[in-house]
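Visitor: Next come a sequence and a model predicted from it.
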Amino acid sequence: MEPVTTETATDVFEAHRPVLLGVAYRMLGRVADAEDVVQEAWLRWSGSDRGDVREPRGYLVRITTRLAIDRLRQIKARGETYVGPWLPEPYVTDFGDTVPDTAERAVLADSVSLAVLVVLESLSPLERAVFVLREAFAFPYADIAAMLDRGEPAVRQLAGRARKHVEERRPRYEVDPVQRRDLTERFLAAAANGDLEGLMELLAPDVRLVGDSGGKSRAPLRVLQSADKVGRFLVGAAQKGVPDFSLRFLELNGGPAVLVMSGGKPDSVFQLDVADGRVQAVYIVRNPDKLHSLAAP
């Protein structure tokens, strides 16, 4: 194999960066941590002897996955307590033309959804790695085993255990982006106008509202459940208002979402899960530490 020049090494890495960032984010649920892991992967790639690397994608995913496992273990070892409900950091997802297949787009979107990432938090680092590599990126078991230095039977066992855990705990929601966008717009209009009756028509009877503030902004410190509780909370929040606000629609975590800006800075993110024409879950991220990556225009 011919020696890989620095320019070629950079080109190869950049070509695979979206996949590496996707793996790292699904492993960690934090954009900054995922970017740090990918940067460390670059340092190892650029400083290594690449003469024997025949499959750069697998090699780079292996480095990234191992670094993400180490980072996840460090986070868990710290045993930090979080104030109120926890949600992943919002992640801009725009697959563009890089994922033309509709089925593949649906799998990638589902694997990065807020609901699934919350469930993944309860897996062990190894289980999470196997689940992400297998379910989101369809790596063969033999490749995953090589990446993790585990036997293939052990990897299959980890995959089965992780899949069962996720299937038992994940909510089942529709992923039709058109319906989600339509309901999101109607939901926002009703909430902004303090229209409790209009909200009640949109909310499922057992709708859940999960607000993530990390104790650094105003948000419920417990999950609210029932249309009445969620509707009244939203109307009350709208009455208090957000100064000098504007709204931006964008795709976050595989689905339509709304970024609320206040004074030119990110204030909060709203995203809905829908099924049967009703809002089943409302996610609100208000922790300012999780909104930094959305500050750019």
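Guide: Perfect, thanks for sending it. These figures come from a predicted structure and were not determined experimentally. Numbering: from 1, shown residues only.
Visitor: hey, let's count contacts and neighbours off CA atoms from now on
Guide: OK.
Visitor: What sits closest to the residue most central in space within the chain if chain neighbours are left out?
Guide: Centre of the chain computed as the mean C-alpha position; nearest residue by C-alpha atoms, centre = their mean is Val112, 4.2 Å away. The shortest distance from Val112 to any non-neighbouring residue, by C-alpha to C-alpha, 6 or more residues apart in numbering, is to Asn253 (5.3 Å).
Visitor: another structure for you, compare them:
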Amino acid sequence: MNERSEPTTGPVEPPAQGDRTDSATETFVAHRNLLFTVAYEMLGSAADAEDVLQETWLRWMKIDLGQVRDRRAYLVRITTRRSLDRLRTMRRRKEVYVGPWLPEPLLTTPDVAEDVELAESVSMALMLVLETLSPTERAVFVLREVFDVGYEEIAAAVGKSPVTVRQIAHRARRHVDARRPREAVSPSEARAALESFQRALDTRNLQGLLDVLAPDVVLISDGGGIKQAAPRPVIGAGKVARMIVDGLGKAGIALTGEATVVNGNPALLLRVDGEIDGVIAVRVEDARITGLYYVRNPRKLTRIAIENPLTLK
């Protein structure tokens, strides 16, 4: 794949080196939030997304800007290719990861929650569905369905023909649609379910948990081998509720929950003795919680103290 294949605008007077560097830097900074969002949605890891941005920056500074017609599209192309390389590496890491793997939660700015399309695309529920796609399928789905990139540009980014990209997009869309929530839930509905869950959690109320959890609820906890977590998903309201109540009772800890917004959606920040213990994100359908995603791995909790700006533009 040749990143220098971007169509040109014709002969361009080459800028002085200093002007060229300033122009390249200005362009990169202007699109940095977009590039981070693309990389994060493809990888589910803020740390890896930042590494991809660094690689994109280094590659971008070597580009002859006079040959680039659409700088934004070109930067997205570089970011996509670097993300694909990183995805393949991450797959090998996940094979030896201790316990279930969850995406890295991000404390997001208020505008992310206000953008329904963006909030859904970075929700824990959808990010987990994207984990079931192949690297190329994920790249095509994210670029097409989330960022509305044209098939020709996606083809250039992933090294496939436009016809093949259309086929991949159709297959990935069908796969995701079969696994994503049936309908979007408003932030107020999600908050109401989460508040009921928090009340039951605070009072160790087993019946309260059973009332807010869907019968087939799934709890996935990620400790990464550093913090204790269930070694595999726990399925069923009874099992999940009893595990939570029994676990809190045995531990005898003072656990407190604080409402927050993670990945553009309502979530709980849990603390033990004032120290951050983890983040719980939820999937809500028909006013009940169908998915609980509990991230305890401290290496994945570094982006919940400062708001992270995400964007589709």
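Guide: Nice, thanks for sending it over. Note that the coordinates shown come from a computational prediction; the quantities given were computed from them, not determined experimentally.
Visitor: re earlier: what is the equivalent residue in structure 2 for the residue nearest to the centre of structure 1?
Guide: Taking TM-score structural alignment for the superposition, Val112 of structure 1 sits opposite Val122 in structure 2.
Visitor: ok, that match touching Glu41?
Guide: Yes - here Val122 of structure 2 reaches Glu41: they are 6.5 Å apart, a contact under C-alpha atoms under 8 Å.
Visitor: Just the strands from the stretch 51-200 of structure 2, written as ranges.
Guide: For the stretch 51-200 of structure 2, none of the segments meets the definition of strands by DSSP state E, counting those that start in this stretch.
Visitor: Can you show me the helices along it?
Guide: Listed in chain order, the helices found in the stretch 51-200 of structure 2 under DSSP state H, counting those that start in this stretch are 71-95, 110-114, 116-121, 124-130, 135-141, 151-158, 162-177, 187-203.
Visitor: deepest of those, which one?
Guide: Each of those was scored by mean neighbour count; the highest is helix 135-141, a mean of 25, by mean count of other C-alpha atoms under 10 Å.
Visitor: Tell me which residues are up against that one.
Guide: For helix 135-141 of structure 2, the external contacting residues (C-alpha atoms under 8 Å, 6 or more residues apart in numbering) are 42, 80, 84, 87-88, 130-131, 154, 158, 165, 168-169, 172-173.
Visitor: so how much does it differ from structure 1 once superposed?
Guide: Using mean C-alpha distance after the TM-score superposition for structure 1, helix 135-141 of structure 2 ends up 0.9 Å from its aligned counterpart in structure 1, as a mean over the superposed pairs.
Visitor: what range in structure 1 matches that helix?
Guide: With TM-score structural alignment applied, helix 135-141 of structure 2 matches the range 125-131 in structure 1.
Visitor: check contacts around the aligned residue in structure 2 for the residue nearest to Val112 of structure 1.
Guide: The pairwise alignment with structure 2 assigns Asn253 of structure 1 to Asn263, based on TM-score structural alignment. Taking C-alpha under 8 Å, 6+ apart as the contact definition, Asn263 of structure 2 lies against 105-108, 112, 119, 122-124.
Visitor: now these as JSON lines including distance to Leu34 of structure 2?
Guide: Compiled in JSON lines, the contacts of Asn263 of structure 2 are given as follows (distance: C-alpha to C-alpha, whole Å):
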{"residue": "Pro105", "distance to Leu34 of structure 2": "18"}
{"residue": "Leu106", "distance to Leu34 of structure 2": "15"}
{"residue": "Leu107", "distance to Leu34 of structure 2": "16"}
{"residue": "Thr108", "distance to Leu34 of structure 2": "14"}
{"residue": "Val112", "distance to Leu34 of structure 2": "12"}
{"residue": "Ala119", "distance to Leu34 of structure 2": "14"}
{"residue": "Val122", "distance to Leu34 of structure 2": "13"}
{"residue": "Ser123", "distance to Leu34 of structure 2": "17"}
{"residue": "Met124", "distance to Leu34 of structure 2": "19"}
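Visitor: Surely Leu209 of structure 2 is in contact with Lys239?
Guide: No - taking C-alpha under 8 Å as the contact criterion, Leu209 of structure 2 and Lys239 are not neighbours in contact, 10.8 Å apart.
Visitor: more neighbours, these two?
Guide: Using other C-alpha atoms under 10 Å as the criterion, Leu209 of structure 2 and Lys239 rank with Leu209 on top: 24 against 15.
Visitor: what do we get in structure 1 for that one?
Guide: Leu209 of structure 2 maps onto Leu199 in structure 1, with residues paired by TM-score structural alignment.
Visitor: The closest residue to its match other than its chain neighbours and Val230 of structure 1, how far apart?
Guide: By the measure of C-alpha to C-alpha, 6+ apart, the closest residue to Leu199 of structure 1 outside its immediate chain neighbours is Ala190, 5.7 Å from it. Between Ala190 of structure 1 and Val230 of structure 1 the computed distance is 13 Å (C-alpha to C-alpha, to the nearest Å).
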